[in-house]
Structure formats: C-alpha cells, structure tokens
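[1] Just to be clear, the model below is a prediction. Sequence and coordinates:
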Amino acid sequence: MPVPFAEFVIPPVGYTVGVLVVTGLVFWGLSRVRPPVTQATVLALAPWMVVGAVLHVLWQLEQSLATPIVPSVAEPLLSAPTVYVATFCLAGPAWLGLSLVQTLPARLTVSRALGLAGLGALGALIGVMGARVQAASLSGVTPGAPLVGLLAAVGVTGVGYGLISRWQLGTVPIDRVRYAGGLVLFAHAFDATTTAIGVELLDVEERSAAPRAIMNVAATLPTEPLLGEAWLFIVVKLFLAVGIVVGFAEYAEESPTWGNLFYALIAAVGLGPAANNFFLFIINTPG
C-alpha cells in the first residue's frame, strides 16, 4: 500500500528554511500592498502553476538521466512539493512589483501583466525542456495520449460547468465565479484525465496514496474489465471539484480576496500535477 506523501522529497534544512522565509516575506509584502485579488488574478496565476510543473519535469529528467540539467544550487528546490512553493516565491514578487507600478500601458492591468509574465517564463522553460530532451536523445515526443487527456478535460469542464452554471446558491448564482470556478474544475478534470491515461494507457504506476487507494477500490468492482480502475478517480475528482466550486461561491462573492485566493490554491493543487503529467508523458518520461 502506498504510504501517504512518500513521493514527496523535502530539501535540506537550509533550503527549506530559506523557502519558508522568502514565502513569509512575499506574503508580508502582499499584505502591506493589498493588491486586488479578482477572478482575473486567479487566471493570471495559472501559467505560474504550470511553470512549477515544468520546473519539476526538469528535475525529474535530471533524476531519470542521471545528468545535470538544472543548476546544482537550484536543484533541491525543484522537487515536489517544494517546487510549487518556490515558484510562488517568483510569482509573488512579480505580482507585488506590478502592483506598485503607478502607470501601466493602456489596457494592461496588473492581472494581465502577471499572466503575460507567467506565460513568458513558461515559454522559456518549455524551450529549455525541449532542448534537453533533444540533447539527451530520448525516444521522442508522443503528444497523442496527453493531448487526448487535455481535450477530454476541456470537454468535461465545458459540460460540467454548463450543468452547474445556473445553480442558485442563496442569492449568488454559480456563474458569478465562472472564471475562478472554471479554472478549479478544469484543473482537477485535467489532473484526473492525465492520471487515468497514464495508468490505463501508458502503464504508469500511480505513486500517490489517495489516488492509488481509490483505484484499488475500482479494481475490485465488476466494472473493472470494461472501465478499468481509473474511472472512479475521475468521478471522485470531479465530484470534489464541483462541490468546492458550488460550496464556496457565496463566500467568494462576499469576501472576494480570500475566496479567490482559496480558489487559486485549489486550482494549483490540480493544475500543477496535471501539467506535470502532461509534459512527462509527451516526452516519454513517466515520473
């Protein structure tokens, strides 16, 4: 039976303390400046979540190939889950700095600038990853199955959100949180579909305890010969994501700062691992 959090790699104490200190300073700076936290902010943070995933892919490539890929001084910061906290230590100062700019170019808001910065960083990292894969002469890029997972997640998100968008909760229609809530639903649908594709089509062993436990239950059901063992994980993930979107919609309406931050955190928990799966499977390097 998988041990909970056994897949986590905690860096040396010095790195851990340093990351925590920097994270605390970023939170302190943001609390002093208090930039608006809107649904657009949640969307702007999405590329940064994928940045963390790609950084972790580079770390996994280094472990798999037993050859240096990332600078040795940064290597301890790129294991999971530290890499996602370290990525926040990059995104947070960018957000803080943009919030302090007095005049941005026309039609460029802080959220748009933050999202564009994240996309720029993501594009650069994908370029580095592609160069490393080519230099290492890996078996090649196979985007078929991962792209199916991405398209399935988009479809599930569209259908799922269409079904719940008119749900009235108290005085707050669910479509009031359509951007942040939609990202939460997509992130966890993407995580579910990529995990299922890895397990069912690519023979990747699921190492995380909770998904593995759910799949073990599905493997004992009469549906296993027809549906496999990953379908129940997809159902559970979507059920939880929909429950969170619906359950916290009123809170996000009443307290947008904390509500949107909560949605961003929940989205990151799904989108980071999903993007990590996606890129690992594309480059034929299961984690």
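    Done, it's in. Residues are numbered from 1 along each chain as shown.
[2] from here on, contacts and neighbour counts on C-alpha atoms
    Fine.
[3] and the gap between residue 226 and residue 197?
    15 Å (C-alpha to C-alpha, to the nearest Å).
[4] Please apply the same query to residue 39.
    30 Å.
[5] who has more neighbours, these two?
    Using other C-alpha atoms under 10 Å as the criterion, residue 39 and residue 197 rank with residue 39 on top: 24 against 20.
[6] thinking the more buried one is in contact with residue 176, fair?
    No - using C-alpha atoms under 8 Å, residue 39 is not in contact with residue 176, being 9.7 Å away.
[7] In which helix or strand does residue 277 reside?
    Counting by DSSP states H and E, the element that carries residue 277 is helix 256-282.
[8] How far away from the center of its chain is that helix?
    Centroid separation for helix 256-282 versus its chain: 3 Å, with C-alpha atoms, centre = their mean, to the nearest Å.
[9] which parts of it are buried?
    256-257, 259-282 (16 or more other C-alpha atoms under 10 Å).
[10] for comparison:
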Amino acid sequence: MVPVQLLPEGSTLPPPGVLLVLATALVGVVLALRRVAPQVTDQVVVAFGPWMVAGSSCYVLYQVEAVPRSVAPFFGSPTVYVSIAVLAGAVWAATAAAGFPADRWRPPSVPGIVALVGSAAAIAAVGWAFAFGVETRQGLTVAWPSVGLVIAVVLAAIVWSGLRRVAPETRITGGVGALAVFGHALDGVSTAVGIDVLGFGEQSPISRAIITFAADLPTAPVLGAAWLFVLVKLALAAAVVFLLAGYVRDEPAEGYLLLGAVAAVGLGPGAHNLLLFTIASP
C-alpha cells in the first residue's frame, strides 16, 4: 500500500536536541499564558498577523540556504512555526502580565506591542531575504508577486464585502474574519501566479490534486491550471467565517483564536509564496 502524503514536501523533523529546546520553551510559554490568562480580543488575534508573515519568511530563508547551519534547524518546516509561536507567545504573555489593555491598538497595549514586535521580526526576515536575493541572483522578481498581492487584496475585499452583505452575522468576526479571507485569497492567488506564470510547483498534496484536476479541464488553455484552486480557497474561507460567526458570538475568546488559526494557514503560505517568488524565480 502506498502511504498517503498529508504534509507538504520539505517537512522534516529537526535533531532531538532542537526538539527538546523548542518543546521546553513552548511548555514554558504555555504555562506563562495560562498563569496570566490574557484577554483574547479581535485586535489581539489580528496583531499576530505579522508573526505569521515572519514565520513564513524565515522558512523561505531556510529553503534558499540563507541561514547559518548552527541555527538552520530552527528555521525548517514545521519547526519554524513552533519557534515563532514561542517568541510571539512570550511577547503576548509579557504584555498581558504588564496589565496593558487588550482592546485598543495604540501602545502601550497588548495588540499594539504584539503587532509592532511581530512587524519588526517580519521586516527583518523579509529584508534578510531581499538582501540574499540581490547578492546571489543580482536582482529580484518584483512584478508578478506585486500583481498577485494586488489581485489578492481586491478579491479579498470583494468576498469580505459580499459576505457581510449576504450574511450580516459574519460582521461579528471583525478583523479576524477579514484576515482569514485575505490570507486564503493570498494563498490562492500566489499559488496561481507561481504555477501558471513563474513555473513553480505545488508542495501541498491536497492543493496539488486540485490543480492537477483543473489542468485536465478544457478551461486550462485559457484560465490556466490554478484558477479552481483560487475559487476553492475563497469559497472555503467564506464558508468557515460564516460557520464560525456563531461560535465567535457565543465564545469570543475561543472563536477568535480558532478563526485566527484559520487565517494563519492561509496567510502563512501566501506570504511564503510571494517572498520565495521574489527572491528565487527562475
């Protein structure tokens, strides 16, 4: 029997020593958060958006071998997401323990500081990747990733606006709902750019199956192979936001966190795609 591949290609476990360090750090952060019991708001969850970008950007650095071997295991997949979760969780615990408010953006506040530190991490990782791309390839591929970003923003705005109009109850999801829609729009559109324009492959087996199916349709010569994947991502994001709206209303903390996780599995891969295309396009 051939085993079914569920994880994206390139996912590997780090050495036991790295696993021990990350596991210990993660347990420590989780215990700190449980002790502090921070308030979970729409703003707090949205503030982790830059951290999602930071994690994906660090994985790009690992893929192009731009990080020293001594720290490379912390940048691999899925290890890098645990590494980033530890850092982000530590910042969250520290700001919450300091008694900063969780329902406003202007610092000193939990969302403001979490977002600022995450943005600094994301900018550092992206800048590192750009510098590496310029040094090793004598240039960056900016045009198509930029086009993909613009299209994703437009599609996300259309879907989010339409969803709130058709299902007004989804408005309660606030910024987290909008982030989830945008994240999956970015993932879908960036994948389409990579597959149909830049000649990249798809690592996720489920996504690859959808793209392969669309490639065999009569529409492929006109629309390419990834258009169906974009539609599926947009439809799934809208459906999940709709289904979780009631949960957010009844259990705001748990609902926002769950919807934030949905946003992460879209925004992370989408940001990863755009950065990789920019610095490593053939």
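    Now that the structure is in, tell me what you want to look at. None of the values given here were measured: they were computed from a predicted structure.
[11] The helix holding residue 277 of the first structure vs the second structure, average distance?
    Compared with the second structure after fitting, helix 256-282 of the first structure has a mean deviation of 0.9 Å; criterion: mean C-alpha distance after the TM-score superposition for the first structure.
[12] The second structure: matching residues for that helix?
    Residues 252-278 of the second structure are where helix 256-282 of the first structure lands when matched by TM-score structural alignment.
[13] Identify the residues contacting residue 179 of the first structure.
    39, 40, 43 (C-alpha atoms under 8 Å, 6 or more residues apart in numbering).
[14] Also residue 121 of the first structure?
    residue 51.
[15] check which helix or strand covers it.
    With DSSP H and E as criterion, residue 121 of the first structure is part of helix 110-135.
[16] Average offset of that helix relative to the second structure?
    Mean deviation for helix 110-135 of the first structure: 1.7 Å (mean C-alpha distance after the TM-score superposition for the first structure).
[17] can you name the residues of the second structure that that helix overlays?
    Against the second structure, helix 110-135 of the first structure falls on residues 110-135 (TM-score structural alignment).
[18] buried sites along that stretch?
    110-119, 121-123, 125-126, 128-133.
[19] Stretch 59-68 of the first structure now?
    For stretch 59-68 of the first structure, using 16+ other C-alpha under 10 Å, the buried residues are 59, 60, 61, 62.
[20] and if you look at stretch 14-31 of the first structure?
    In stretch 14-31 of the first structure, counting by 16+ other C-alpha under 10 Å, buried: 15, 19, 22, 23, 26, 27, 30.
[21] What segments of the stretch 151-282 of the second structure are helices?
    174-196, 205-215, 220-223, 227-250, 252-280 (DSSP state H, counting those that start in this stretch).
[22] Mind putting those helices into TSV with distance to residue 166 of the second structure?
    Formatted as TSV, these follow (distance: least, C-alpha to C-alpha, whole Å):
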stretch	distance to residue 166 of the second structure
helix 174-196	15
helix 205-215	27
helix 220-223	28
helix 227-250	10
helix 252-280	20
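[23] Any idea which of those helices gets closest to residue 82 of the second structure?
    helix 252-280 (12.9 Å; C-alpha to C-alpha).
[24] Measure how the closest one sits relative to helix 227-250, angle-wise.
    Per axes from the mean of the first three to the mean of the last three C-alpha atoms, to 10 degrees, the angle that helix 252-280 of the second structure makes with helix 227-250 is 150 degrees.
[25] I'd like to know which elements helix 252-280 of the second structure is packed against.
    helix 42-46, helix 49-63, helix 110-137, helix 143-166, helix 174-196, helix 227-250 (3 or more C-alpha pairs under 8 Å, 6 or more residues apart in numbering; DSSP states H and E).
[26] Using CSV, please lay out these together with distance to residue 82 of the second structure.
    Listed next are these as CSV, based on distance: least, C-alpha to C-alpha, whole Å:
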stretch, distance to residue 82 of the second structure
helix 42-46, 17
helix 49-63, 9
helix 110-137, 15
helix 143-166, 26
helix 174-196, 19
helix 227-250, 24
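[27] Which one, of those, ends up nearest to residue 208 of the second structure?
    So among those, helix 227-250 is nearest, using C-alpha to C-alpha, at 9.0 Å.
[28] For the closest one, buried residues please.
    227-230, 232-234, 237-238, 241-242, 244-248.
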